Structure formats: structure tokens, C-alpha cells
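Q: What follows is a predicted structure for the sequence shown.
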Amino acid sequence: MDTISATRIQAADATVTVLSNALAVTDWSRRYFGPWWNATDVPAQGSCAGPAVRVDVDATAYADLARLVNDGRDHEDVVFAKARTRVARDGDDVIAVSPEEELAYRSSPATGRSAIVGCRAEPVALAAVRLARESIRGQLLRDGWAVLHASAVVRTSDRATVLTFGSKGAGKTTTALLLASRGWSLLANDRVFVRPSGDGIDVLPWPSAAALGLGLLDALGWFDLARERLRSGEHLHPTQNQQVTDALLAGRREPLWEEDGKRKREMKVQVFPDQFPAWFDVELATGGRAAVLLFPQVRPDAVPGLADGGRTLDEHDFMTGKTEDRYPDIFGLAHGVEGGGRADARATVADRLAALPHHSVILNHDTAAGADFLHKLMAD
């Protein structure tokens, strides 16, 4: 009989338990969520109350569920976590298969219970993290939280949180890490949960690997730290392109690019949450209170400073079902709530954030100058 391990994950009032016949799966969940959400090992017996994800490495079970998805029933082909996934129904359950990853899913939205079966431990562990996070997301959205496309850092003394907005490449992650280099704690690098509370806005992290370009890693003084860690046998997130790992090990610091449709996309280092404190001495925050909004622009030849005019928060800064490009709610875990939160929650968040200080800032490639400018701006 298989030995079952269990890890319980909690964010605010939302919980989910990951159970698996592979210890590597629950270890992975505890490592991934632990620095930002509360993830702890619990006894498997009696831990099935409430939302749960049962995750097993079982090639036979994978083949059986994949066959069920592909038995001629109506289906939809979508992309979930960058993998081609076929989604169908089995009664009230959602069933799905991702052949490239050899993963199959079953979700029971009415009970909050899900299952994943696969052939190899690593893809199964990655899928467990995604589905557990989707379960937490669904619970938080129903509880009045919304999702912003923003980075966030927190001042430890008073939990004041700086939210940074912008499209891909605008400098959200750069801004957050520059402030982190001056003692702020990193709460999120790409998106956050927010909810009205009292007369303010509470902020929670969205756990994920952080994507850092080789040039940014070098500019922050972290390139050699990461290289030595890799040389000693440690690993970055497995979704990282092998070319990036090879460049790090070889000491090549120039950006790497790949074709992404009609445009080029930078290939980046994928950093685990717990590697920020362990490798780079950047503390992580588990929550905060929105205080300031930043809108950065990166201009290589400019001097760091405030920009004239500038924009304010708009609807594109909220993650929605239409803008969620990586994790569409194919398993019904949000129970019909829009991907970025209820309309009333988003409206209240927008009104309260609009009343906070806004700064449009210009940064360049001089990280020390940018960090000094941002640190002074936040101190004023």
C-alpha cells in the first residue's frame, strides 16, 4: 500500500490540502508556497476535509483517465500553463489531459476536490502547485479578493506596500527588486491579490517563480551568486530554458532571445520563491497594506526621476478571465467568478487605490542610481 503524505496550504481564509503517494510532490508544494503562503505538513489521515488535490504518480491511472477524455465525447482544446490540454466533462466533473506532459486531471467544482495523475514526478509536482494555487485563487475571489497585474514590496516597520504597474517589460520586477535591494521585503513580482479592508486595501502574494533577465541579474550583483549555486549542484525552477542555465554556468551575461510568433522574447532566469532569501538575501513578505502606486518606464539614456504627467490605474491593471493568458479557469474552481475577482470588489479596489499617492517614474540601466532614487522617493 502506498504511503500518503499531505501538505496544507493557507492564504487568508482559503485552504487546500495536497495529498500524494510521492513525497516529492508534497515537499515541492511546501517549498513553493511556504515562503509566501502558510504551507505545513499535516497527517494524511483525516486531512481530506475541505478543498483538496489528490496527486499521484501512476502511469496506469494516467492512461485510463486520458482514454476517458479522448473517448469521443465533446471537448475543448485549450492552452493551460503553456501546455496543450484537452478538456471534457464526465457528469458534473471536469476531466482533462495534457499529452505533452503526460498529465491527466479530474476536478469536482461542487466539492472543491481535484485529482492529478501522471507518469513522472516532476511534471506531477508542478501541476500540483498550479492546481492548488487555482483552488486558493477561486476561494479568495469568492471571498471578495481581486487580482492585480502588479509587483509589490513591503516596508517591514508598518506593512506599507508599494504596488508597481505596467505591461510586460515596463519594469515592474526591476522596480520591486531595486526597492528590495534597499531593505524592502518582496511580496510579489508579477501579480497580487487585493481586498478592501477597513478604509484601506489588504495585499496578499501570488506565489510564482520570478523571471529575471540575465542583464538584470548581473546589474543587481546576483549573477555570480546564482552561478556559484548552480555550480555547487543547486537548481533553479525547472521551467527555465536550458540555454539560460548554460549561459549562467558559462558566465555569459548578455540577454538571450527566442522567437515568439512575430516578435522576440527574452529568455529569463526562473527563480524559486525561497531562493530570494537563500541566494540573494532578499526577505519575502506574506502580506501588506497598499500605500503607494508606481508606474515605471525604463529609458536606458535617461536619469532616474519623476516623469511628467503619467498614467493612473485602469481596467487593464486587473487580471480578468479575458487577460489571464496562462491559467484560464478550465477546471471551474472559481465557480463563475471572473478571473480577476467580482465586479464589485474590483470597483471598490479601484476607487481606494485611486486615492493613494501615484508616481510615474523613469529608470535606466544603472541599478544603483535607480535604487537610490526609489529609496529616496519612498522616504519623502
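A: Sure, I can see it. Since the structure is predicted, the reported quantities are computational estimates derived from the model, not experimental observations. Numbers count the residues shown, from 1 in each chain.
Q: For the rest of this, base every contact and every neighbour count on C-alpha atoms.
A: Will do.
Q: Now do the strands in the stretch 101-250 of the chain.
A: All strands of the stretch 101-250 of the chain, identified by DSSP state E, counting those that start in this stretch, fall at 103-108, 113-118, 146-148, 150-154, 160-165, 185-188, 192-197, 200-205, 210-212.
Q: So for residue 25, which of those strands sits nearest?
A: Ranking the strands of the stretch 101-250 of the chain by proximity to residue 25 (CA to CA) places strand 113-118 first, at 11.2 Å.
Q: Okay, buried residues for the closest one please.
A: 113-118 (16 or more other CA atoms under 10 Å).
Q: Next up, a structure to set beside the first:
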Amino acid sequence: MTAGQQTITIRSTTPTVTDWATTYFGPSWKTSPAPHTSIGHGPLVTALDGDHRAPATIAHTHHAVFAREPIGYTRHPDHTITAHTLTSPVLAFHYTPDNQHLQISSQEGPGPQATAARPGRPTPLATATTRFARELMRARLIKDGWVLLHASAAVLPGGHAVLALGDSGAGKTTTALTLAAAGAALLANDCCFARPNPTGSLDLLPWPAAATVGLGLLHALHLTDSARGHLQAGEPPHPTQDQRVTDALTTGRTSAVRSASGREMKAHIWPEQLTRWFGLPLATTGVTAGILLPHIVTTTSAPARMNDDRSTHITGDVFVTSSKERYPDLFGLTDGHHTGTPRARDEVLRNLNRLPRRAVDLTHDQAANTRLLTTLAPALATVQPTEQ
């Protein structure tokens, strides 16, 4: 797979691994079969199913939680790193930094119970392979000057990209999905890579990940019926989606599902489902022409509008931080710069504050949100960046 001129090769004799990697990464990054005699350029991930029996009782020196999975790992004097998951089925890892080779092995063979229990859902080995291949790609992109933003993004029909920035719950997903439903191509739901280009703007790349979407927004965008149809036809939900959300989608419920603490629980949608289920086009690259800073206003009488009273100055909060990370750098891939080097972050922040940007108040009136965003986003693309 290739993103931003960086390449990662995934090699496995288990079709469930390579098929899932193609399905997962294909909508965002370029994927293509590699010749059997070649492993391509850049890092290599080898996935072995049932071929390797590393002892599960190793006492590792470090422990972490990676994507909700407890993992023990050890950094050895020869700089190699070994690890294994602490739940069943056990997955063993061996990373050799000298040749950037990560081997992932499953202790549970590819029998019917392991691979066919939930048709359409990736096996643990396939899921681990995509997650760690993505981490290797992240490391390559960061070393090439990219940073990871907490942002959504949509590419307008004319080719210009609009970023939506803000804290969790500000309305980034609403902004991007509204524009995508109105004819733009969705580049990012929650995170994307950015790097300054010679024109003074920012190049963008997707960060492949499941989109989390509230039931109310799905309903407002007229996407609920499609999700219900696919689930009722037997497609499995995302493995981290709460069963109460799945039940609501299957029965057509459109009101918010909340946990005991009051937190809204959302639908988890894989990238390829955004197109296959909902018909939303996806973008693989973009050049930022403007920035929207949304805020969801819950007052029923408030209109969707531009809000010039809110500051549009962008701070370092826009970068993904360790507190927002579910993927600790177990193998030392990024030398501690998990979201981008300090120099790269400074350059991106400077460019963000040069680009035209507007604060907008969005409401639960989706028709009004659509009118505002589809008018404002193209207008931003005609404004020239400011000098700073």
C-alpha cells in the first residue's frame, strides 16, 4: 500500500489477512498486489496464521494497551522488540528495526472456528496486521514531514479541500459528512495528515479509521435505512460498536443511545462502508483551501450561521495528542514524535493560521446546516491566504 509516496508491504499466505488489508486501506491509500518474488520498498509486515508457536508465558518488561488490547513487550539489547497479546487468541510480534520487518503470528490456526464464525468480520490476525501496518505508515509519513491533525476534511467538486477543526463534539463530523452528502468527497472524519506545500497551503492525506457517527446525524443525512438494511441482511457490525447501537440501527431507532454516564454512543462505520452502504465518495488526497471552525448549538431556536464573535485563531490543540491516542508506539517507530516533529507542527500551525477560516454555528436543523455549509465552503476557496 502507498500513501504520500511511502510504501508498506503486507505479506501473508492467509487470504483473510490480505483481503481485509485491501478492503480496509483501499478507499484511503493505494493498494495493489505485489509480485511473489518481490516485497517492494519500505517496511514489511509478515502475517503468519498458526505457523508460529511463541510461548504465551513470557514475562515481558513493559505493558501497554493498544486499541483496547493489553500487550506485553520487551526491547532487547540487539534493538529487536518482541511482544504478545495478553488475551486469547494470542498474537505474537517480532520487530527488527534494522530492516523494518514486523512479523505477526497467530497461535490459533485458520480453522473454521477462527475464520468462519462471523463472515465479513476480520479475524484478530487480520485486524492486528492492518493496525500495525498503519502505524508503520504513520512513522514513514512523519519522518517525511507530515503531522496528524484532529480534523475532518472534505474535497469540494472543484478540487479544493476544506478542513473542519475543533474539540470532540464541536461538529467536525457533521461538517464533513454534510458536505460529502451534498457532493463533496470525504477525506477525513476525525483525523488526517497534513504537510505544508510550496504554495503556502497544506497537502492532506487520509488516516484510515472507522467513522463514529451519532444516530441522529445518520437519520438527518437519510442514511439510517441503508445501515438497517445491511445489518438486517446479515452483515456484522464493527467489533467495537456497542450492542445497543447495533440494536437501534437494526430496528430503525434514530434517537441518541447513551451510556449510564450519559455519554452518547455512536455507530462505527468502516471506510469502505461509507461508500458501499451510503454512497459517499471518498478522497485520497487534498489541498486545503479554507478552514471551518464549527460549534453545535443545542438551542432549538438558534439559526445555523457564521459567528464572527468566536475567535478563529488556531492553536496547538489541533494536533492529535497522547491523551487522545489509542495506539502507543510499542516498537519505537516514530522516535517519540507520534503526531509529527516539533518543526513540522510549527510549520503546519503557521500555515493553518494563514488560510481563510470562518467560525460557524450549526444546529439540529440539518437542512439549514447544509445550506450554510454548501454556500460557505466554496466561498472560502476563493479567498487568498494571508501573510504572517
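A: Perfect, I can see it now. Just so it is clear, the model here is predicted, and its values are computed rather than measured.
Q: could I get the buried residues of strand 113-118 of structure 1 as TSV with distance to residue 169 of structure 1?
A: Output for those, formatted as TSV (distance: CA to CA, whole Å):
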residue	distance to residue 169 of structure 1
113	37
114	35
115	36
116	34
117	36
118	35
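Q: Among these, which one sits closest to residue 295 of structure 1?
A: When the buried residues of strand 113-118 of structure 1 are ranked by distance to residue 295 of structure 1 (CA to CA), residue 114 comes first, at 38.6 Å.
Q: who are the neighbours in contact with the closest one?
A: 52-54, 105-108 (CA atoms under 8 Å, 6 or more residues apart in numbering).
Q: can you put those residues in CSV and add neighbour count and distance to residue 378 of structure 1?
A: Formatted as CSV, the contacts of residue 114 of structure 1 follow (neighbours: other CA atoms under 10 Å; distance: CA to CA, whole Å):
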residue, neighbour count, distance to residue 378 of structure 1
52, 25, 41
53, 24, 42
54, 21, 45
105, 26, 46
106, 24, 47
107, 24, 45
108, 19, 46
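Q: Wasn't residue 334 of structure 2 part of a strand?
A: No - secondary structure of residue 334 of structure 2 (DSSP: H, G, I helix; E, B strand; the rest coil): coil, not part of a strand.
Q: Leaving out the residues flanking it, which one is nearest to it?
A: In this structure, residue 334 of structure 2 finds its nearest non-sequential neighbour in residue 139, 5.1 Å apart by CA to CA, 6 or more residues apart in numbering.
Q: likewise residue 300 of structure 1?
A: Leaving out its chain neighbours, the residue that sits closest to residue 300 of structure 1 by CA to CA, 6+ apart is residue 364, at 4.5 Å.
Q: so how many other residues sit close to the one you found?
A: Close neighbours of residue 364 of structure 1, defined as other CA atoms under 10 Å, add up to 18.
Q: Could you measure from it over to residue 373 of structure 1?
A: Using CA to CA, to the nearest Å, one gets 11 Å for the distance from residue 364 of structure 1 to residue 373 of structure 1.
Q: Name the residues contacting each of the two.
A: Common contacts of residue 364 of structure 1 and residue 373, defined by CA under 8 Å, 6+ apart, comprise residue 304.
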